[in-house]
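In: give me the fold of what follows.
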Amino acid sequence: MATYESLIKITGSVGDLVFYTLNGKNIVRKKSGFNKNAFKKSPSYEKVRQNSSEFGHCSKVGKTIRQALDSFIKAAEDPLLYQSFAKLMTEIKDLDIVSGRGKRSVKNGISLQEGKDLLRKFQFGKLPNLEAIASISFDLWENNLQINKRFEADEVIIVTLKMDFDLYSIEKFEEIISLKQQSESIKFEKHFSDDDLILYFIVLKNIGEIVNMGFV
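Out: Modelled structure (predicted):
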């Protein structure tokens, strides 16, 4: 991009040059080599189209989940959380080996144990996750959250998420349970079928402050 001096103001394109005015200055630049039609149809752009499709999918899934948990993850005070979480979604999507390139999904990746492990290991800012101190087991009518009682907390918030990966929407339920008189196994409500793909997000608080949070 360059500026130019001329008695005649030119607007538009001449050959491979484009002329326009920006902030009161006359600007001239070369035409971009990018062609929208070629991007959509040309075989040479196939890999770029595939990457773009998967990137958009991962970004939408990540944004949907973050928005559902926004009231909690604000406590992480991490301005770049959206980037690290989008990266996590990409890593989980890469585990999908049943779909063709360009159609790999977070849903297929997170259905695998490796995908669930990546989700559990993710840390929201400086707040420690619950990978080593909490786990969930399932009974016929209810679920059980096991928390290591050596950990100091007086309240747990259990967020149950059912993600629609096609519509990029979420159904969620929150339960707040006092830990002051609870055993290591905490029973909580089963909101969805065991056949659904459910995510469980746990927040531990002590004297009103979040001390740990993450997926289990």
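
In: please count neighbours and contacts with C-alpha atoms only from this point.
Out: Will do.

In: return the distance of the helix of greatest length in the chain from the chain's centre.
Out: Using DSSP state H, we find that the single longest helix of the chain is helix 46-68. Relative to its chain's centre, helix 46-68 lies at 9 Å (CA atoms, centre = their mean, to the nearest Å).

In: and that helix, what other elements does it pack with?
Out: Here helix 46-68 touches helix 36-41, helix 81-93, strand 169-178, going by 3 or more CA pairs under 8 Å, 6 or more residues apart in numbering; DSSP states H and E.

In: would you turn these into TSV with mean neighbour count and distance to residue 52?
Out: Formatted as TSV, those follow (neighbours: other CA atoms under 10 Å; distance: least, CA to CA, whole Å):
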stretch	mean neighbour count	distance to residue 52
helix 36-41	11	11
helix 81-93	19	12
strand 169-178	14	21
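
In: got a markdown table for the ones you listed, with distance to residue 55 too?
Out: Conversion of those to a markdown table gives the following (distance: least, CA to CA, whole Å):
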| stretch | distance to residue 55 |
| --- | --- |
| helix 36-41 | 16 |
| helix 81-93 | 7 |
| strand 169-178 | 18 |
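
In: another one to check against the first:
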Amino acid sequence: MAQQKSILKLKGTIGGITFYKSKDGYLAREKGGVDASRIANDPGFARTRENGAEFSNAASAGKLLRDAVRVLGKDASDGRVTARLTQVMAQIKNMDEANARGERHVGEGMAKDEAKALLNGFNFNENAVLGAVLYTPFSVDAATGEIKIVSLNPQNDISLPSGASHVVLKSGFASINFLTGESEMTVSAPVRIATNAAEQAVSLKPATAPAIEGTHFYLLSIDFVQSVNNADYSLNNNSYNVLAIVGIE
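Out: The predicted structure follows:
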């Protein structure tokens, strides 16, 4: 690459030379790479096409899961969640033993217990991992999606960020069909607890179970807020909020 020295700084492509701005200043480089039509048709790029198709399937599966849980996940995710989830989906795709290379599908791999184990415990916000925030055990009812905490003492059982006045807990019960692209999720009513509240039992039960056939995902959401004059405000752009997969059937 070459650095632009002229007074006039360029951006774009002229005569096969691409001009662009980077952290190192205004640069120029010759346009390279293989023509797209050659990749799409040349037998020598068969492996490239196969890898591309399978990567696309893994990325689409990750997006399907993210979209399905978005009602919970919009306030609890990190900047790398898309890449992290795609990586897991690619491993699950590799478990498909029914299809040839280039046609392997996350939906086929997901039927295996090993695939479900890869996703179970996945944290959508790696800055707030469930195991580092909630210290008390809970149970999950696979039929109803209900999550129960027998005894929760916020001061002892939750890692409370500075400034939080309340913690809000919710559960999600999702059914996702990775073969058809269908998904449905139901969410429990939020349980809002003051951080100085006394020990209590917590039940998070969605009103109904999802109706579509698919892989069942059980999720636990923990949000932290500061209440001022009866209005809740998120802390530090939701960076403390938790969303984790706590069960898969």
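
In: which one of the helices and strands packed on helix 46-68 of the first structure lies nearest to residue 2 of the first structure?
Out: Ranking those by proximity to residue 2 of the first structure (CA to CA) places helix 36-41 first, at 24.7 Å.

In: tell me where the second structure has strands.
Out: Taking DSSP state E as the test, the strands found in the second structure are 2-3, 12-14, 17-22, 25-30, 139-140, 147-152, 166-177, 182-187, 191-194, 200-204, 215-228, 231-234, 242-248.

In: just the buried residues of the longest one, please?
Out: Residues of strand 215-228 of the second structure classed as buried: 215-226 (neighbour count, 16 or more other CA atoms under 10 Å).

In: closest to residue 176 of the second structure among these?
Out: residue 215 (5.2 Å).

In: surely that closest one and residue 176 touch.
Out: Yes: applying CA atoms under 8 Å as the test, residue 215 of the second structure and residue 176 come out as touching, 5.2 Å apart.

In: of the strands of the second structure, which is nearest residue 133 of the second structure?
Out: Taking these one by one with CA to CA, strand 242-248 is closest: 8.0 Å.

In: which outside residues touch that closest one?
Out: Contact with strand 242-248 of the second structure is made by 72-73, 76-77, 116-117, 119-125, 128-130, 133, 140, 215-223, as judged by CA atoms under 8 Å, 6 or more residues apart in numbering.

In: contacting residues for the residue nearest in space to the middle of the first structure?
Out: Closest residue to the average C-alpha location of the first structure: residue 62 at 1.8 Å, with CA atoms, centre = their mean. Applying CA under 8 Å, 6+ apart to residue 62 of the first structure gives the contacts 82, 85-86, 89.

In: give me that answer again for 6 Å
Out: residue 86 (CA atoms under 6 Å, 6 or more residues apart in numbering).

In: relative to residue 136 of the first structure, how far out is it?
Out: Separation of residue 62 of the first structure from residue 136 of the first structure (CA to CA, to the nearest Å): 23 Å.

In: same check on residue 198 of the first structure?
Out: Distance from residue 198 of the first structure to residue 136 of the first structure, by CA to CA: 12 Å.

In: cool, and residue 75 of the first structure?
Out: 24 Å.

In: and if you look at residue 165 of the first structure?
Out: For residue 165 of the first structure, the distance to residue 136 of the first structure - CA to CA - is 23 Å.

In: can you count the residues close to residue 59 of the second structure?
Out: Residue 59 of the second structure has 20 neighbouring residues, counting by other CA atoms under 10 Å.

In: pretty sure it is touching residue 88, no?
Out: No: with contact defined as CA atoms under 6 Å, residue 59 of the second structure does not count as touching residue 88 (9.7 Å).

In: the equivalent of residue 57 of the first structure over in the second structure: what's it in contact with?
Out: Mapped onto the second structure by TM-score structural alignment, residue 57 of the first structure lines up with residue 57. Listed by CA under 6 Å, 6+ apart, residue 57 of the second structure has no contact partners.

In: please repeat the previous calculation with a cut-off of 7 Å.
Out: Residues near residue 57 of the second structure by CA atoms under 7 Å, 6 or more residues apart in numbering: 105-106.

In: with residue 116 of the first structure instead?
Out: Taking CA under 7 Å, 6+ apart as the test, what residue 116 of the first structure contacts is residue 110.

In: buried residues, stretch 53-60 of the second structure. List them.
Out: Those buried within stretch 53-60 of the second structure under the rule 16+ other CA under 10 Å are 53-55, 57-60.

In: give me the mean distance between it and the first structure.
Out: Mean deviation of stretch 53-60 of the second structure relative to the first structure after superposition (mean CA distance after the TM-score superposition for the first structure): 1.2 Å.
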